[in-house]
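In: pasted the sequence and its predicted model underneath.
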Amino acid sequence: MTHLEPGAVLAPQEYAVTRAGLVAYAAASGDLNPIHWSDRVATQVGLPGVIAHGMYTMALAARAVATWTHDAPVLEIGCKFTAPVVVPDDDEGVVVVVGGSVKSVEDGRATIVLEVTCAGTKVLGMPRAVVAVDG
């Protein structure tokens, strides 16, 4: 477990998202939907291009929580998928930034409110995590 203080602002974490990462995530998750790898299919269905899996983006938020809390047990994590993370076909990809602050700490649980953005746009709505903390 870890110790967190209410009101603490957590250092933003940055994660590069590339097409290679999307392919690896698709293989691991079994989500082979072509909107995550084919520009042709993505644009045919009205997307601006290939987009990251929503759960991949949420996993980046969970990774930030693990970093901040030194792998404290995650009791709850959730969000709404509000905007796509468009991933260009190059070697750099895009950067997803995960920020957070500790909303409350009580009964051995800390609630962390997250902000997850890409190119300045919030990509997850109402993201939050609840982790186990020291007394």
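Out: Received, thanks. Residues are numbered from 1 along each chain as shown.
In: only C-alpha atoms for contact and neighbour calcs from this point on.
Out: Will do.
In: mind listing the strands for this structure?
Out: Listed from the start of the chain, the chain has strands (DSSP state E) covering 9-17, 74-81, 94-106, 109-118, 121-122, 124-132.
In: which other helices and strands contact the second one?
Out: Same thing as strand 74-81. In terms of contact count using 3 or more Cα pairs under 8 Å, 6 or more residues apart in numbering; DSSP states H and E, strand 74-81 is assigned the packing partners helix 54-69, strand 124-132.
In: reformat those as CSV; add mean neighbour count and distance to residue 87.
Out: Written out in CSV, the entries for the helices and strands packed on strand 74-81 read as follows (neighbours: other Cα atoms under 10 Å; distance: least, Cα to Cα, whole Å):
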stretch, mean neighbour count, distance to residue 87
helix 54-69, 19, 12
strand 124-132, 21, 16
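In: take the one below as the second:
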Amino acid sequence: MSVRMSEVAVGDQLPVLSVPLTRADLVRYAGASGDFNPIHWNERFATQVGLPDVIAHGMLTMAVAGRLVSEWTGDPGAIVHYGVRFTRPVVVPDDGTGALVELSGKVAKKNDDGTVKVSITARSADQGVLGGASATVRLPE
């Protein structure tokens, strides 16, 4: 999908995106990122350090949330700024299903410099997992 600045209004909703995450996804991400912290793959270790179970990498959660915006723009290069606060981990059980990260967004502001601010909501297990998530994008006229 490609969106143009002239087609966008404050309050517009982005298409909802649901991203499943399994333990296999965590292993692949660990290999790609080099982050082999056992909280991301070892249930015994994760629970020993006080977590409810294995959790997704924070940067993986951030990446899937960013995908909401890049799929909407049709161009990942359109994102000129992106930021989040990590508020709650995505727990990924070893049950064959894993976790589901549900993403939504809306156009929060059209800026004078020709960019658009998008507010992003990310939820898993009916709880918010990112706070203050937003992206600034430059759309074609």
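Out: Perfect, thanks for sending it. Keep in mind that this is a model prediction, so the values were computed, not measured.
In: let me see the TM-score of these two.
Out: The TM-score (TM-score structural alignment, normalised by the length of the first structure) is 0.95; 135 aligned residues with a Cα RMSD of 1.2 Å.
In: among the strands of the first structure, which comes closest to residue 30 of the first structure?
Out: Nearest to residue 30 of the first structure among the strands of the first structure is strand 9-17; the distance by Cα to Cα comes to 18.1 Å.
In: which residue range of the second structure does that closest one align onto?
Out: Aligned using TM-score structural alignment, strand 9-17 of the first structure spans residues 13-21 in the second structure.
In: could you dump the strands of the first structure to a markdown table with distance to residue 40 of the first structure?
Out: Output for the strands of the first structure, formatted as a markdown table (distance: least, Cα to Cα, whole Å):
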| stretch | distance to residue 40 of the first structure |
| --- | --- |
| strand 9-17 | 20 |
| strand 74-81 | 23 |
| strand 94-106 | 19 |
| strand 109-118 | 22 |
| strand 121-122 | 24 |
| strand 124-132 | 25 |
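In: deepest of the ones you listed, which one?
Out: Stretch with highest mean neighbour count among the strands of the first structure: strand 109-118 (a mean of 22; mean count of other Cα atoms under 10 Å).
In: what span of the second structure lines up against it?
Out: The counterpart of strand 109-118 of the first structure in the second structure, counting by TM-score structural alignment, spans residues 115-124.
In: and the matching stretch, how far from the first structure on average?
Out: Average distance between stretch 115-124 of the second structure and its aligned residues in the first structure, after superposition and using mean Cα distance after the TM-score superposition for the first structure, equals 0.4 Å.
In: need the contact partners of that stretch.
Out: The contact list for stretch 115-124 of the second structure, computed with Cα atoms under 8 Å, 6 or more residues apart in numbering, reads 65, 69, 90, 99-111, 128-139.
In: map residue 105 of the second structure across to the first structure for me.
Out: Pairing criterion TM-score structural alignment: the partner of residue 105 of the second structure within the first structure is identified as residue 100.
In: ok, its match to residue 73 of the first structure distance?
Out: Residue 100 of the first structure sits 17 Å away from residue 73 of the first structure, going by Cα to Cα, to the nearest Å.
In: repeat that for residue 105 of the first structure.
Out: Counting by Cα to Cα, the gap from residue 105 of the first structure to residue 73 of the first structure is 14 Å.
In: with residue 28 of the first structure instead?
Out: Shown here: residue 28 of the first structure relative to residue 73 of the first structure, a distance of 23 Å by Cα to Cα.
In: more neighbours, these two?
Out: More neighbours surround residue 73 than the other of residue 28 of the first structure and residue 73, with 16 against 10 (other Cα atoms under 10 Å).
In: does the more buried one touch residue 108 like I think?
Out: No. Applying Cα atoms under 8 Å as the test, residue 73 of the first structure and residue 108 come out as separate, 11.1 Å apart.
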